[in-house]
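*Asks:* This is the structure alone, sequence omitted:
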């Protein structure tokens, strides 16, 4: 090669290198700007969720699906959309209902007027969006009902011409009883029921916009449909204000993930309605000190070691209804032993089958699955209760207006049994599917009629769909992931003898029975079907959920490859379609490494400063722990978006670490049961062990990466893996994470120099029954051992307490009582009160400034 050619090549290489350098510098600048503005963008976009598709449901064979999505990254008003494939396999998205347009049509305000009971439901569900936040579908999916600004709206989905789908307002004469809560369309699409809190109202939906269902012609515009008021089931006139009808009680919504208070029969001819008397529960007063002119709000709260609400179920046969006004207590009551089993955790009603309900005892270590006898069987004598009929014998002999229940299955397992959403359930052929804690295999498994249909090692987290062919569930073999898995129903399960409802017997396979009741104990083992099989429908190293039909599916998934959510609609062998995502780009890739710490191989996420950070070349940095650490919630997951907060903190000059300890779930029952009666001892010990193992873990990470550079692509060129400054370790968290943070500086001040504790449950006697008693039992001495109040005198480190005055879950009393004890002990601390804020910090200004105030506090504390 000539000298001239050599010079040309060298010049070209230099130019390419210079361009790469410029590109890298530009990308670093863009990334640093995104990180710097993260607090305000996070607040404005509701944690980058606005505009992303969510809440999908497949329709029919899966050709269609409906879902929710707002128009942009800062639009809080979610709209109703359809995703569908045409005959040529082309994918389409069609707007079915836009809340902005609908509210303008009826001349409403720009801001929704949300009833207090609906606000409470959204708080229980941690719903922070507005607009159409939920919907109800008919069985064929062609009718969709939802509530917006206190009004019921109905969408008729035209599956032949989706663009012609019609959404209209539902009204009645006289006006509909209000407030309108949880509107639920009947499976056949002809009726709609909703709760007002004091009654359940049933409407008949006519198909004409000008003619009501019973022939009364009215003038109406094309956007309004009149409905006939069929019936209203309300409590007796002398019922106390503490009685509510058709709504889930506080403990169900907050702790059981049950938000329903009434259930349609599959044939649309009847309903089961919940009646809740909250009068046994203590009255708590939620006040706003910033507005002394406003009266405190009274609420019933099931405080630990005190009485629960009394929950009853009533049956309404619409074919027997001959009056528009019905007294609920005069209808047939579904009875079980409510003294022994005071929690009604779930109700499932499958086509062709009787409804089944799941009840728990107070300690939650005994669970019964009850079949409701709607075939005409009435209550029997009290002696039948001992034989497994489940009849309520708390009062006088059962009357003729009561409906008995039969125990299909009873489980006695472990210190407690976690509820698995989606089960128990019967298939259409009558196979009972449930989850079972297999202590021998250290696995929560699926079983059907007494036969395991999921293998050991697959922890069942939630059941999405049950059929005679398969059970589709969210499950994992690695606690950091959640996969969607199809577990086939083995042939021997499908061919088991049907249950004889007259004898109340249940077919079984390798499981003991007593008087027709399947009974499981820890010492017994159940056979795993030899021909059972499963198919993983998502990435195992991700966090996924799905809605499935016979030939289609909508898969929602997050992974470590992207900070955006992926929502994909598949149908037959058509090209899969990813639903449009209008959410904001995060703008940076968290420099996060997933590792295991210490002897217990604690799952941990370590986030280091980004390449453009001024701390990128630091040889040593303070450590900031950001755990939750409490029961059945994990912070270390295969979801890159989960570490956005951690990256912002890392770029403020910290090695940021999240650690999932014992009890956080998905590692088997033995792992979780370790926290029984020992919140403080066990969960704090895990965080301390993680801190002590951090140095060796970083050394190993450095060695694995072949030097001192980070392995993340965007950070590989400029990030040094620093040494942890073990003399400057801080911890911060919210809710249980707040408890753990305060606990750390009270009981382990030799390790932790500072803590920011948000909404901490400092005294577990002030928290609710169903959650707290599951783990701490009924002995007051155990609550004293796990309380922070008596530890106030031990404070040696810096502590900031943060709490919202409007929090009705972990009330501000927790923080105020700890602060009072600290003051009495002469201990300096900081309290940051949040006016008008609930357990969710969903005010944009508060959310933004809260990060900055905590950062400045930690800077001062660790200086």
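*Replies:* Nice, I can see it. What you see is a predicted model; the values in this text were computed from it and never measured.

*Asks:* CA atoms for contacts and neighbours, from now on please.
*Replies:* Noted.

*Asks:* Contacts made by stretch 728-741 with the rest, please.
*Replies:* Residues from elsewhere that reach stretch 728-741 (Cα atoms under 8 Å, 6 or more residues apart in numbering): 622-630, 680, 683-684, 744, 751-762, 810, 858, 862.

*Asks:* Oops, could you answer that again for stretch 257-272 instead?
*Replies:* Stretch 257-272 is contacted from outside by 121, 125, 182, 186-188, 191, 245-248, 252-253, 273-274, 313-319, 345-346, 349-352, 421, using Cα under 8 Å, 6+ apart.

*Asks:* of the residues you listed, buried ones?
*Replies:* Among those, those buried by neighbour count (16 or more other Cα atoms under 10 Å) are 121, 182, 186-188, 191, 245-248, 252-253, 273-274, 313-316, 345-346, 349-350, 421.

*Asks:* picking that back up, buried only: go through the contacts of stretch 728-741 for me.
*Replies:* Buried, going by 16+ other Cα under 10 Å: 622-630, 680, 683-684, 744, 751-762, 810, 858, out of these.

*Asks:* Buried ones in the host helix or strand of residue 831, by neighbour count?
*Replies:* Assigned by DSSP states H and E, residue 831 belongs to strand 830-834. The neighbour-count check on strand 830-834 (16+ other Cα under 10 Å) flags 831-832, 834 as buried.

*Asks:* A further structure is provided below for comparison with the first:
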């Protein structure tokens, strides 16, 4: 479920780049704080965070580019000053068109003289999309469509800038930019049968990528995935449009069912020869990562067994297809997949992360896989490698060393020494975008209740170069509203487990009163980023403001981080292995019991809500701990893990054939007869991720148990349940449900 905390991520993303103009704070407003409204949070741009759109580092590290008013503008890193317009909006008007392109994105070729512009992008699933691409030549100012054969996917310049590879209709193509001649690398792609150059649904969702082709460093070869999904069962997701519903059938491997058989091939540009890499005789396995090493003609392939407890790094000769295993990483539970494999210049060493000492740390290996040394160590974990400086030998990474609630940038050298924090000393979350030469980084920093500040900083020291966006106007707006304080705390369970938590109190909190509590839960496993955590020292976006609105109306809002979530090492996260839902539900119940002991909490009025895995958790809480919770809301929940996909579900539960009890003993469907409190079940009928089938099964069980419930379904909405006024409508229904029942 690399949907993991998709709901929250979507809520944060929904508050994109502009602010309401002309908002000032008067003396009267300073005395009279404003109430938050759903319209302000979900319909108007009142609280939208400002950002730096279209930011891209340029090759020499001294400049960056950004989209401004439809034009592409170059800025100097050290001052942030706009130096020149690289491409004017007027130059992006195709022949015969009435207006310039509405640009979605752009990439430069190696000498930055040609640019690929993206427009008319159509999302497919979470990461996949197809677009119209145009090639712009800066010297001639000529704008040329990349292809006339229909929309393309993932168009990418070759490293030498002479070609562009892309996908269309499950095949891979290459266009020679000198002649604009298009060559088909593959021709056998067929929808719902065989895919070349793109990921299938489950790889895209759970392994986190959609583009499935990769240029060699010398531009002479192209490596690409092939997914034979002919044996994968289809899911039929009806679209409720027109006189008759439309069928949307796509391949979706549910737990225990057949996956795609995946292969990797290389295509030689000069000869047109295709060579298949030897990934072993076992078809029932995963190939979650493919990348080129820095050694000539050497391809790196990661191979993962179906149970995902054994990861192997293979080195493949791109000319012959022969492979050898150079490194094996195993775990009693599972091995997580990330993007932390980095091959160093010279083709003699690579850096990789592993949890083999209980926490995700950096290790240096030679090209035969032999460990040279462990570079980092401690009771904290690395969440991302951000950059590597070959001149100084420093690896830059983001970690939880300061706190599981925080993320900050550090660096360490290849000898395992010189480790230092680069981020400014203080709390919060740093999201880092480092320049290729590591001289500078773009830092997006926020903390609890404080909107993000985007700044340019020196890579070696973290010294501020320029603040690009401080969200001062948003802070000014927020200051006009009656916001409560967010307090972090630790709850110790009866088993002696410390659980991180936060509480939002009303601004006019009175300890002599008794308050109802709404708990917010996600609770699912996910490694690396902070995406599975709800208790974080960051701004929080839309959900944070909605929770503040509830606090204004007299509720305490609390979130408790149960076992199984990220940020605290392998043992804490993997405690739930093979038995999802059991310990998580115990911990949420312990949180509710603790809250019931507080003198200012009305223990008869504790509710819980969650989205995605959090919807699963709130469904379990309302059934397995029915006496603790008066009210619950489950949005887009899994209710039976047999309905969810192979990669995510089997990683944490094994297959249903091997571990049937792990699937059934904590399915909300099995406990429908226990429901006592008021319960609202929400789902989008167009959810390609957590299928509407989950809610149908739970509703059926509730009917059989003669239990009262309320449902709210959103036609054709996906897992994020958004679009138009959908979010406003959803949160109005949830607000009303909370106020009526808690």
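*Replies:* Thanks, I have the structure now. Predicted model, so just to flag it, every value in this text is computed and none were measured.

*Asks:* Could you quantify their similarity as a TM-score?
*Replies:* Once superposed, chain against chain, the TM-score is 0.84 (TM-score structural alignment, normalised by the length of the second structure); 677 aligned residues with a Cα RMSD of 3.1 Å.

*Asks:* returning to what we had before: can you tell me which helices and strands the strand holding residue 831 of the first structure packs against?
*Replies:* Where contact means 3 or more Cα pairs under 8 Å, 6 or more residues apart in numbering; DSSP states H and E, strand 830-834 of the first structure is packed against strand 798-804.

*Asks:* Where does the strand it packs on end up in the second structure?
*Replies:* Matched against the second structure by TM-score structural alignment, strand 798-804 of the first structure falls on residues 678-684.

*Asks:* tell me what the helix or strand hosting residue 28 of the first structure is packed against?
*Replies:* Per DSSP H and E: residue 28 of the first structure is located in helix 3-36. Packing partners of helix 3-36 of the first structure (3+ Cα pairs under 8 Å, 6+ apart): helix 644-650.

*Asks:* give me that answer again for 7 Å
*Replies:* Contacting helix 3-36 of the first structure under the criterion 3 or more Cα pairs under 7 Å, 6 or more residues apart in numbering; DSSP states H and E is no other helix or strand.

*Asks:* So which bits of it are buried?
*Replies:* Buried residues in helix 3-36 of the first structure (16+ other Cα under 10 Å): 24, 27-28, 31-32, 34-35.

*Asks:* Show me which of those is closest to residue 166 of the first structure.
*Replies:* Comparing these against residue 166 of the first structure with Cα to Cα places residue 34 closest, at 41.5 Å.

*Asks:* List the contacts of that closest one.
*Replies:* Listed by Cα atoms under 7 Å, 6 or more residues apart in numbering, the contact set of residue 34 of the first structure reads 587-588.

*Asks:* now residue 489 of the second structure
*Replies:* Residues near residue 489 of the second structure by Cα under 7 Å, 6+ apart: 500-502.

*Asks:* Could you report the distance from the residue mapped onto it from the first structure to residue 480 of the first structure?
*Replies:* Residue 489 of the second structure maps onto residue 595 of the first structure when the alignment is built from TM-score structural alignment. Using Cα to Cα, to the nearest Å, residue 595 of the first structure is found at 11 Å from residue 480 of the first structure.

*Asks:* Go ahead and confirm residue 122 of the second structure touches residue 132.
*Replies:* No - between residue 122 of the second structure and residue 132 there is no contact under Cα atoms under 7 Å: 9.4 Å.

*Asks:* which SSE is residue 39 of the first structure in?
*Replies:* Following DSSP H and E, one finds residue 39 of the first structure within helix 38-44.

*Asks:* which residues touch that helix?
*Replies:* With Cα under 7 Å, 6+ apart as the test, helix 38-44 of the first structure has contacts from 48, 74, 844, 847-848, 851.

*Asks:* What's the match for residue 451 of the second structure in the first structure?
*Replies:* The alignment partner of residue 451 of the second structure in the first structure, by TM-score structural alignment, is residue 564.

*Asks:* quick one, what contacts that match?
*Replies:* 558, 641.

*Asks:* now swap in residue 799 of the first structure and tell me
*Replies:* Residue 799 of the first structure sits next to 754-756, 829-830 when contact means Cα under 7 Å, 6+ apart.

*Asks:* No further questions, thank you.
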